[in-house]
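>>> Quick check, what structure comes out for this input:
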Amino acid sequence: MFVKDCMTTSPITIPKTTPILDALEKMKRLKIRQLPVTEKGRLIGLVTERELLTVTPSPATTLSIFEMNYLLSKMVVGEVMVKDPITVSPDTTMEEAALIMRENKVNCLLVMQGDELVGILTQTDIFDAFIEFFGLKKAGTRLVLQTQDRVGALAELTDIIRAMNINIRAFVVHRKDNDVVHIIVRVNTIDPEPLVKELEARGIPVLSVD
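Okay, here's the model as predicted:
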């Protein structure tokens, strides 16, 4: 799965001259937390809800409401935006995008095709992809199996499932140590007992059934 499969295309943008209060109102109305900043169609920055809130006065301020509103009305997003936001291409893999977000501690990535802003990838998109990977929205049963990390282990497992005429919805391998792996597999059956018995009989422990 690639970024282009999960990103929001044609993201909403604002100019750098947008007042901070207007940007916050737009985020609230559209239920989004970040807005790319463009100038003449060219990406020049990114502003997030968190950054905007950090520049607004706290409740403990001694400023009057009139003074606060006056100061905020004079501030524009160009003064607080991130001027070099992290970008990726549409062909970046989702796991690489997740790693980039984690290592840089950012909540979104802007997606560029050459010099053109073509999308935005947010934490919510990462979560949605994770849910899709595990097949949580599809009917079936989730099994957690344990096996040795050896050549042919996955082929043996899939052969058993195929022989019972059961389809695999999702498949994830979690390495526990150098010799043991846990395999999370979602299958399209609501009666997993025959499969569980066959797996156990073939020496593949079933750790959980959900």
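>>> drop to CA atoms for contacts and neighbour counts, all remaining ones
Fine.
>>> The protein: helices as residue ranges?
Along the chain, counting by DSSP state H, helices occupy 3-6, 20-30, 49-54, 65-74, 94-104, 123-133, 153-163, 193-201.
>>> and the fifth one, which residues are buried?
By neighbour count on 16 or more other CA atoms under 10 Å, the buried set for helix 94-104 is 94, 97, 98, 100, 101.
>>> So which of the residues you listed is the closest to residue 159?
Using CA to CA, the shortest approach to residue 159 within these belongs to residue 94, at 28.7 Å.
>>> Can you tell me how far that closest one is from residue 109?
Taking CA to CA, to the nearest Å as the measure, residue 94 and residue 109 are separated by 11 Å.
>>> And for residue 163?
Distance of residue 163 to residue 109, given as CA to CA: 43 Å.
>>> now swap in residue 125 and tell me
With CA to CA as the criterion, residue 125 and residue 109 are 11 Å apart.
>>> before we move on, what about residue 185?
In this structure, residue 185 and residue 109 are 30 Å apart, going by CA to CA.
>>> Repeat that for residue 121.
Applying CA to CA, one obtains 5 Å for the distance of residue 121 from residue 109.
>>> more neighbours, these two?
Comparing residue 121 with residue 109 by other CA atoms under 10 Å, the one with more neighbours is residue 121, at 26 against 23.
>>> Now show me the structure for the sequence below, then we'll compare the two:
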Amino acid sequence: MNRGIYEVFLDTPLREVIKTMGENSISSVVVTDREGTYWGIITSLDVLKYYTKDIDNLKAEDVMVSKIITVNPLTPLEKAAAIMVENRIHHLYVVSELREDKIVGVISSKDIIKVLHEELEK
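Alright, predicted model coming up:
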């Protein structure tokens, strides 16, 4: 799990979201309110859908996907991988055991490939 998640607020301009993603070489951000409760995610694919639109008038809440599939920190990696395959997603968000509306990390398909590679090298 990567604890280095990037968050933007619901009212963050899309132009700023794109800047954050580009400057940090990331393919997704979590959209939260000011209290830290997550509302959705924006992936690079979501940004591409709006590439030809007037992005100056769009905010994070306008382009985010609110259906987020989550797991808890104790979910086995094998199960996380199966959930990703079943749902055809590349990111799985990890929520706090104490507060299910708070994202504490993300597992990407790249993370799982890295672990598989390390296991094969043993």
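>>> Nearest approach to residue 82 of structure 1 belongs to which of the helices of structure 1?
Nearest to residue 82 of structure 1, of all the helices of structure 1, is helix 49-54, at 9.0 Å by CA to CA.
>>> what's the counterpart of residue 26 of structure 2 in structure 1?
Residue correspondence, TM-score structural alignment: residue 26 of structure 2 in this structure matches residue 32 in structure 1.
>>> If you could redo that for residue 79 of structure 2, that was the one I meant.
With TM-score structural alignment as the criterion, residue 79 of structure 2 matches residue 96.
>>> do residue 91 of structure 2 as well
For residue 91 of structure 2, the equivalent position in structure 1 is taken to be residue 108, counting by TM-score structural alignment.
>>> With adjacent residues omitted, what lies nearest to that match?
Nearest residue to residue 108 of structure 1 in three dimensions, chain neighbours excluded: residue 122, at 4.2 Å (CA to CA, 6 or more residues apart in numbering).
>>> From residue 28 of structure 1, how far out is the one you found?
For residue 122 of structure 1, the distance to residue 28 of structure 1 - CA to CA - is 16 Å.
>>> Same drill for the two, tell me which one is more crowded.
Taking neighbours as other CA under 10 Å, residue 122 of structure 1 and residue 28 compare with residue 122 leading, 22 against 12.
>>> got a list of what the more buried one touches?
7, 107, 108, 109 (CA atoms under 8 Å, 6 or more residues apart in numbering).
>>> just residue 72 of structure 1 next, same as before
By CA under 8 Å, 6+ apart, the neighbours of residue 72 of structure 1 are 19, 20, 21, 56.
>>> Need the counterpart of it in structure 2.
Counting by TM-score structural alignment, which is the criterion used here, residue 72 of structure 1 corresponds to residue 55 in structure 2.
>>> Look up how far residue 14 of structure 2 lies from its match.
Here the criterion is CA to CA. By it, residue 55 of structure 2 lies 6 Å from residue 14 of structure 2.
>>> so who does residue 105 of structure 2 touch?
Under the criterion of CA under 8 Å, 6+ apart, the contact partners of residue 105 of structure 2 comprise 1, 2, 3, 4, 5, 93, 94, 95.
>>> Between which two of these is the distance greatest?
Longest span within those, CA to CA: 4 and 95, 13.4 Å.
>>> Of those two, which one has the most company?
With other CA under 10 Å as the criterion, residue 4 of structure 2 and residue 95 differ in neighbour count, and residue 95 comes out ahead with 20 against 9.
>>> how near is the more buried one to residue 15 of structure 2?
When residue 95 of structure 2 is compared with residue 15 of structure 2 (using CA to CA), they lie 27 Å apart.
>>> Which position in structure 1 pairs with residue 114 of structure 2?
Following TM-score structural alignment, the counterpart assigned to residue 114 of structure 2 within structure 1 is residue 128.
>>> Could you give the number of residues near that match?
Taking other CA under 10 Å as the criterion, the count of residues near residue 128 of structure 1 is 12.
>>> ditto for residue 133 of structure 1
Taking other CA under 10 Å as the neighbour definition, residue 133 of structure 1 ends up with a count of 15.
>>> wait, it sits on residue 169?
No. Shown here, residue 133 of structure 1 and residue 169 do not form a contact pair, counting by CA atoms under 8 Å, at 9.2 Å.
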